[in-house]
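Engineer: Here's my sequence, what's the structure:
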Amino acid sequence: MTEKNLKANRNYKDTVFRMLFSDRKNLLSLYNAVNGTSYKNPEKLEIVTLENAIYMGMKNDLAFIIATNLFLYEHQSTYNPNMPLRDLFYISSEYQKLVDHKSLYSSVLQKIPAPNFIVFYNGTEKKEDRWENALSDAYETPDKEPRLELKVLTLNMNEGHNKELMEQCQTLREYAKYFALVRKYKKEMKLDAAVKCAVDECIQSGILAEFLKKNRAEVIAVSIFEYDKEEEEKKLRKAEYEAGYDDGKKLGITEGEIRKAKETAIELTKVGMAKSQIAAILKVNENMLRQWLEK
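Structural biologist: Below you'll find the model as predicted:
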């Protein structure tokens, strides 16, 4: 099958991350590295990824249960503050699948695996090693003790970040090297040629060599899609930001005033003030305020 047909025949868009870590051995290595554990038997992982749960053309990358805990692993190449809400929808579907609905009407407490939400990020916007997004961040009215909370931990897996984690998981380390090479060659040539050069160099250097030899055509097709998607999302973010900036200029706000307003918005957000209140204080619309905070 050609690379073009591989892309055309997909019901959803896969990622190289999902292809790599759908292998139980690789997934267990990643889990051990993240959690500081030393499980040896990949069969300890119970894969529970919902194969029919597709959101915006993308499905959740990996879901699995180990030691009575449920883990949702997701890969992102662009920063997305809405991951807690997305994971809320997904974990609800997981629990619906795992729980016997009849038993919910009994007097016996139905036990469920405790959820953990982790995003593996390899974009270029964020420079931190790790950060956390909470569902309560999206609430119109902040609550110091929200009745419903969901926190997503994001780990930066670009080269030079989370060194201890990378040292503990060879597959993740080599994955980071592969995408660093794609970005390097993309500066010198067209995307499809850059991806092919990165794949060839990795094979020659022993980086994900067996995986890339076995899945060369599909990896190339998927990588091209991933990079295209990342670039399109960057363009969308830039357009949103410029729209917000233009809105500010239309209101007669100078560039310096916009910068000061952004700094104020960030500080007020840190102390828990609602976005609606901040927007009212700064005399800007909430949509523009959200763009500032996300940027």
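Engineer: can we go C-alpha only for contacts and neighbour counts from here?
Structural biologist: Will do.
Engineer: So for this protein, which residue is the most central one in space?
Structural biologist: Nearest to the geometric centre of the chain sits residue 76, at 3.0 Å (CA atoms, centre = their mean).
Engineer: looking at it, that one is touching residue 118, isn't it?
Structural biologist: No: when contacts are counted by CA atoms under 8 Å, residue 76 is not listed as touching residue 118 (10.5 Å).
Engineer: rewinding a little: spit out the contact partners of the residue nearest to the centre of the chain.
Structural biologist: When contacts are counted by CA atoms under 8 Å, 6 or more residues apart in numbering, residue 76 is found next to 119, 120, 121, 122, 123.
Engineer: Check which helices and strands the helix ranked longest in the chain is in contact with.
Structural biologist: Assignment by DSSP state H gives helix 216-250 as the longest helix of the chain. On a contact count with 3 or more CA pairs under 8 Å, 6 or more residues apart in numbering; DSSP states H and E, helix 216-250 meets helix 3-8, helix 16-21, helix 191-205, helix 255-270, helix 286-294.
Engineer: please redo it, this time with the cut-off set to 10 Å
Structural biologist: In terms of contacts (3 or more CA pairs under 10 Å, 6 or more residues apart in numbering; DSSP states H and E), helix 216-250 is packed against helix 3-8, helix 16-21, helix 170-186, helix 191-205, helix 209-214, helix 255-270, helix 286-294.
Engineer: Next, the second sequence, to be compared with the first:
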Amino acid sequence: MNQSNNKFLLEERLPAREYKDRLFRMIFKEKGKFLELYNALNGTDYDNPDDLTVTTLENAIYMGMRNDVSYLLYDRLSLYEHQASINPNMPLRNLFYVADIYSTLTKDANLYGSKLVMLPEPHFVVFYNGIEKLPEQSTLQLADAFPQKSGTPKLNLEVLVLNINAGYNQELMEHCRTLREYMIYVDTVRAYAKEMPFQEAVDRAISECISTGILADFLSRNQAEVKKVSIYEYDEEKHIRQEREDAMQKGEFFKLATLVLKKYTKGLTPEETADILEEDPSLIEKIYALKQSFPDLTAEELTDKLLE
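Structural biologist: Below is the predicted model:
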């Protein structure tokens, strides 16, 4: 695909910005910053941001999130995203996303002709900085979502996940000052958030980073927006963590309810069941009472009542 013949901007903006921007996206949607990150990742030294063609579809929302940034550079399509939580569905999301990009890139091509329509090679990278442990590098594959596999999958998509927390991928961080400073800001917010309300932590982190030259120009120009986005991302991360904790708790209660029901049907007393399972007697008594009041309750229904 000839770069000069495809110099168009694929922008379809949301009318009311229904989905908040993300800090990573705010920073790296600037062509110069994206090119810096691209060079650091690929060992290249491109220096003309105008060689980049934006392919970020601003109205493309998959599973509640927008793709962060994607650009076309000399027949190579790079799709970069930031994640603060582990998401095994990234390959599927990227499949949807790249399909839309290809559809847009080839909208004037003759897909029924005898000439092969050339496509830019896609590369998918996720920059992870969540609090859950992840290795320095890992790969997510679309094929892992297929419960039944017959030999080599006929369709696959690989996403490279790079952990950019402190101490990880140091060579990359050394070669990309903007990414390094982005993480310094994130870590500064996290540190202050342990000592004070989160909004105050963000204010303190922004002021400190500006005074020490960390993302100084960007933060100075976008203080209000950065504060809003930082608070939004914090609330979202907290919500995701709470959902996962709730799911874990529900799983534990379901397992317990299943075991207790087995003992109940065998005629064991609550005290005997609590002793065998080494569980809190008051909780076992509550399960017994629920079962006696509602004899037809399944383990799942018992779990829901326990969590009410």
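Engineer: just to revisit the earlier point, okay, and the common contacts of residue 76 and residue 118 of structure 1?
Structural biologist: Jointly contacting residue 76 of structure 1 and residue 118 under the rule CA atoms under 10 Å, 6 or more residues apart in numbering are 83, 154.
Engineer: that older thread, which one, of the helices and strands packed on helix 216-250 of structure 1, ends up nearest to residue 67 of structure 1?
Structural biologist: Evaluated over these, closeness to residue 67 of structure 1 peaks at helix 16-21, with 18.8 Å, by CA to CA.
Engineer: ok, average deviation of that closest one from structure 2?
Structural biologist: When structure 2 is overlaid, helix 16-21 of structure 1 sits 0.5 Å from its aligned residues on average, using mean CA distance after the TM-score superposition for structure 1.
Engineer: Where does that helix end up in structure 2?
Structural biologist: Using TM-score structural alignment, helix 16-21 of structure 1 corresponds to residues 23-28 of structure 2.
Engineer: What of stretch 150-157 of structure 1?
Structural biologist: Counting by TM-score structural alignment, stretch 150-157 of structure 1 corresponds to 157-164 in structure 2.
Engineer: same question, stretch 265-276 of structure 1
Structural biologist: Counting by TM-score structural alignment, stretch 265-276 of structure 1 falls onto no part of structure 2.
Engineer: Next: stretch 32-40 of structure 1.
Structural biologist: Residues 39-47 of structure 2 are matched to stretch 32-40 of structure 1 when aligned by TM-score structural alignment.
Engineer: who touches the matching stretch?
Structural biologist: Here stretch 39-47 of structure 2 makes contact (CA under 10 Å, 6+ apart) with 32, 34-38, 73, 125, 171-177, 179.
Engineer: Next, the buried residues of that stretch.
Structural biologist: Residues 39, 40 are the ones in stretch 39-47 of structure 2 that count as buried (16 or more other CA atoms under 10 Å).
Engineer: just stretch 79-93 of structure 2 next, same as before
Structural biologist: Under 16+ other CA under 10 Å, the buried positions of stretch 79-93 of structure 2 are 79, 80, 81, 82, 83, 84, 90, 91, 92, 93.
Engineer: want to try JSON lines for those residues, with secondary structure as columns?
Structural biologist: Output for the buried residues of stretch 79-93 of structure 2, formatted as JSON lines (DSSP: H, G, I helix; E, B strand; the rest coil):
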{"residue": "79", "secondary structure": "strand"}
{"residue": "80", "secondary structure": "strand"}
{"residue": "81", "secondary structure": "strand"}
{"residue": "82", "secondary structure": "strand"}
{"residue": "83", "secondary structure": "strand"}
{"residue": "84", "secondary structure": "coil"}
{"residue": "90", "secondary structure": "helix"}
{"residue": "91", "secondary structure": "helix"}
{"residue": "92", "secondary structure": "helix"}
{"residue": "93", "secondary structure": "helix"}
